[in-house]
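Colleague: my questions concern the predicted model and sequence given below.
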Amino acid sequence: MSTARTRTTATAVASNAEAAPAERASGSAWVTTQFVLAGVVWGASFLFMKVALEGISPAQVAWTRIILGALTLGALVLLRREKMSRSLVVWAHLTVLGLTFCVIPFLLFSWAQQHVTSGVASIFNATTPIMTAIMAWLVFRVEKLRLLQILGIGVGVLGVVVIMAPWQGLAFDGSLVAELAILGATASYGFSLAYMRRFVSNTGMSALAFTFGYIAMAGVVMALLTPFLVLTPVRLDAGIVVSLLLLGCLGTGFAYVWSQNSVRAWGPTRASTVTYITPVVGVVLGILILGETVSWNEPVGALVVFLGILLAQDRVRIGRRNDEGTDAAASVPRQR
């Protein structure tokens, strides 16, 4: 009997050992799928905004996407009976995130896309990891950067200069101001990501509940601003309505949850590489659907920005370190 039990136990242990890698692989594949979907949806969001602006104002675009995103996530929270935090401090932080991660950048992006192509907007959006590194290093002091990482920030800034092409002459017209507005939006994103790490890294809420929390607070802010921002005439057609639904329900709803799941599974550094996907999707859709054109300096500048991101995120190794074991351990995604 003892031998039989031992064999049964050994078989069960072996089965569990075999199942665990399969479960991890399945979970990793699902996270990867969400990561790619978020990149594709966010890349397409620049097209959705451009189409929506043909019939409604920039403020109305931002208002609509936030309200639709909050309603979509709110319905999911109710269906899944997610637990929300009861801490007033947490909700105060979520309100800050609602402003800096949604309200401010959405308004800036929507206004800027009146003056620049959707492709250019998506390329500038790729500066978000550079902005995040700056905020985490200089503002919140949650990261210490090595010299090579600081060099990466400088390379990223150089890439932005290449995209803006100052040798063509800088006139403070709508295009230049719009590009600066987009950089303000990505700086706001960077602030928000560093703020999350500093103040709300562990709220006890799921990714869905946490994401709904700050988008809901952004919705409250927009609802209060309704009389001042959105009570202007609109012209709607099928294309505009579909674009707004996709921008709100997908781009400001599901995609934010997918991204949060990636952050929790892989960590913020690896998850932020979603910015490699969005400009490609944004540029391709702009060319194919809107007939936009791309100047040589824009993709070249984007490549320089990507190099800066790799350096700033410490993904480029020059020489070999003595603490290889430490580096290898640090490269393993941390489950949160």
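Modeller: Arrived safely. Numbering: from 1, shown residues only.
Colleague: could you use CA atoms for every contact and neighbour count after this?
Modeller: Noted.
Colleague: which is the next helix or strand following the one helix or strand residue 152 maps to?
Modeller: Taking DSSP states H and E as the definition, residue 152 sits inside helix 147-164. On the C-terminal side of helix 147-164, the closest following helix or strand by DSSP H and E is helix 174-199.
Colleague: give the next helix or strand downstream of that next one.
Modeller: Where DSSP H and E defines the elements, the next helix or strand beyond helix 174-199 is helix 207-224.
Colleague: hmm, who's touching that next one?
Modeller: By Cα atoms under 8 Å, 6 or more residues apart in numbering, the surrounding residues in contact with helix 207-224 are 63, 66-67, 69-70, 73-74, 77, 82-84, 91, 94-99, 102-103, 203, 256-257, 260-261, 264.
Colleague: one more time with 6 Å, if that's ok
Modeller: Under the criterion Cα atoms under 6 Å, 6 or more residues apart in numbering, residues 66, 67, 70, 73, 94, 95, 97, 98, 99, 257, 260 lie in contact with helix 207-224.
Colleague: relative to helix 174-199, how tilted is the helix holding residue 152?
Modeller: Going by axes from the mean of the first three to the mean of the last three Cα atoms, to 10 degrees, helix 147-164 is angled at 150 degrees with respect to helix 174-199.
Colleague: can you pull the buried residues of helix 147-164?
Modeller: The neighbour-count check on helix 147-164 (16 or more other Cα atoms under 10 Å) flags 148-150, 152-164 as buried.
Colleague: presented hereafter is structure B, for comparison with structure A:
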Amino acid sequence: MMHVSTPRSDRMLAACAAGVTVVLWASAFVSIRSAGAAYSPGALALGRLLAGALTLGVFCLLRREGLPPRPAWRGILISGLLWFGFYMVALNWGEQQVDAGTAALVVNIGPILIALLGARLLGDSVSPRLLAGMAVSFAGAVTVGLSMSGEGGSSVLGVVLCLLAAVAYAAGVVAQKPALGAASPLQVTTYGCLVGAVACLPFAGQLVREAADAPVPATLNMVYLGVFPTALAFTTWAYALARTSASRMGATTYAVPALVVLMSWLTLGEVPGPLTLVGGALCLAGVAVSRSRSRAATRTAPVPVAREEAAREPR
């Protein structure tokens, strides 16, 4: 199969989109802390998905995006059920059962699973540079989690829920990748979010009851989670994923723990300790290594030019 390199400008746009995603996903942790005190895991997931689906639906109407093509629906359904639906409920529930260190250790195996599934099912290449970067970032994520752990303890149920969330996240990403070859990032995100919302409808009663008693800041944080970390961030994620491998995109999310530390410092006044700062630095260093390109790859990048010259020769 002939590989055509992505233009430099397209790669830069994809990198910017990935950056928007990780920043917004990091901000979600601060909002979940507020909303999670007033909403149960299922109700919070449903409220977030409804707000996201409504926002995405408006953009689809404005851009006159129709239904996704038939070949994209399998990936949309799988990613919608696993990532938008099951993952959000399991993660909300699991993080109420375990401390931050355990959650960091279990949930952050997601990018590793993405690399393994991507290599097995999508044919993604897993270079030593990518594996090394992911190992460094994983160590940093665990360090951040352990340094910020409270007295919440842990439970077998919480560990299992976090593990299931990580598996669902990885499977959802790998399923979403082929769908982006047939439909636009906005279509894939919109209908995936809608599928997740439909899957979470059994929690509608809880959402209505809890919304009636919830403080306004908690409800506003739930709406924020739907509009920005869901509608916008998942769309920019899909845009970037369509232009790179699932493994590299998964490794990029290891920047989230470092950004959470910074945002908690700026917005909540939680001054990070030395160990937390070391963990955040490791996360960012690992992402830089995993997304860097070797000199050999850089030298061999302009292959299409040679192919064009060869094509002009008489046969």
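Modeller: Received the coordinates, thanks. Owing to the predicted nature of the structure, the values given are computational and were not obtained by experimental measurement.
Colleague: quick check: which element contains residue 243 of the second structure?
Modeller: Using DSSP H and E, residue 243 of the second structure falls outside every helix and strand.
Colleague: counterpart of residue 115 of the second structure over in the first structure?
Modeller: Applying TM-score structural alignment, one finds that residue 115 of the second structure aligns to residue 133 in the first structure.
Colleague: by contact count, what packs against the helix holding residue 152 of the first structure?
Modeller: Applying 3 or more Cα pairs under 6 Å, 6 or more residues apart in numbering; DSSP states H and E, we find helix 147-164 of the first structure packed against helix 297-312.
Colleague: please point out which parts of the helix it packs on sit buried.
Modeller: For helix 297-312 of the first structure, a neighbour-count test (16+ other Cα under 10 Å) marks 297-299, 301-312 as buried.
Colleague: ok, back up a step: the helix holding residue 152 of the first structure vs the second structure, mean deviation?
Modeller: Superposing on the second structure and averaging over aligned pairs (mean Cα distance after the TM-score superposition for the first structure), helix 147-164 of the first structure comes out at 5.3 Å.
Colleague: got the contact list for that helix?
Modeller: 297, 298, 301, 304, 305, 308, 311, 312.
Colleague: and stretch 126-136 of the first structure, by the same measure?
Modeller: Applying Cα under 6 Å, 6+ apart, the external contacts of stretch 126-136 of the first structure come out as 142, 143, 186, 187, 190, 191, 194, 275.
Colleague: nearest to residue 121 of the first structure among the residues you listed?
Modeller: Nearest to residue 121 of the first structure among the contacts of stretch 126-136 of the first structure: residue 186, at 10.5 Å, using Cα to Cα.
Colleague: which residue lines up with that closest one in the second structure?
Modeller: Using TM-score structural alignment, the partner of residue 186 of the first structure in the second structure is residue 166.
Colleague: thought its match was touching residue 106?
Modeller: No: using Cα atoms under 6 Å, residue 166 of the second structure is not in contact with residue 106, being 7.3 Å away.
Colleague: where in the first structure does stretch 56-63 of the second structure fall?
Modeller: Aligned by TM-score structural alignment, stretch 56-63 of the second structure falls on residues 73-80 of the first structure.
Colleague: superposed on the second structure, where does that stretch end up, distance-wise?
Modeller: Per aligned residue, stretch 73-80 of the first structure averages 1.5 Å (mean Cα distance after the TM-score superposition for the first structure).
Colleague: which positions within that stretch qualify as buried?
Modeller: Within stretch 73-80 of the first structure, the residues that count as buried by 16+ other Cα under 10 Å are 73, 74, 76, 77.
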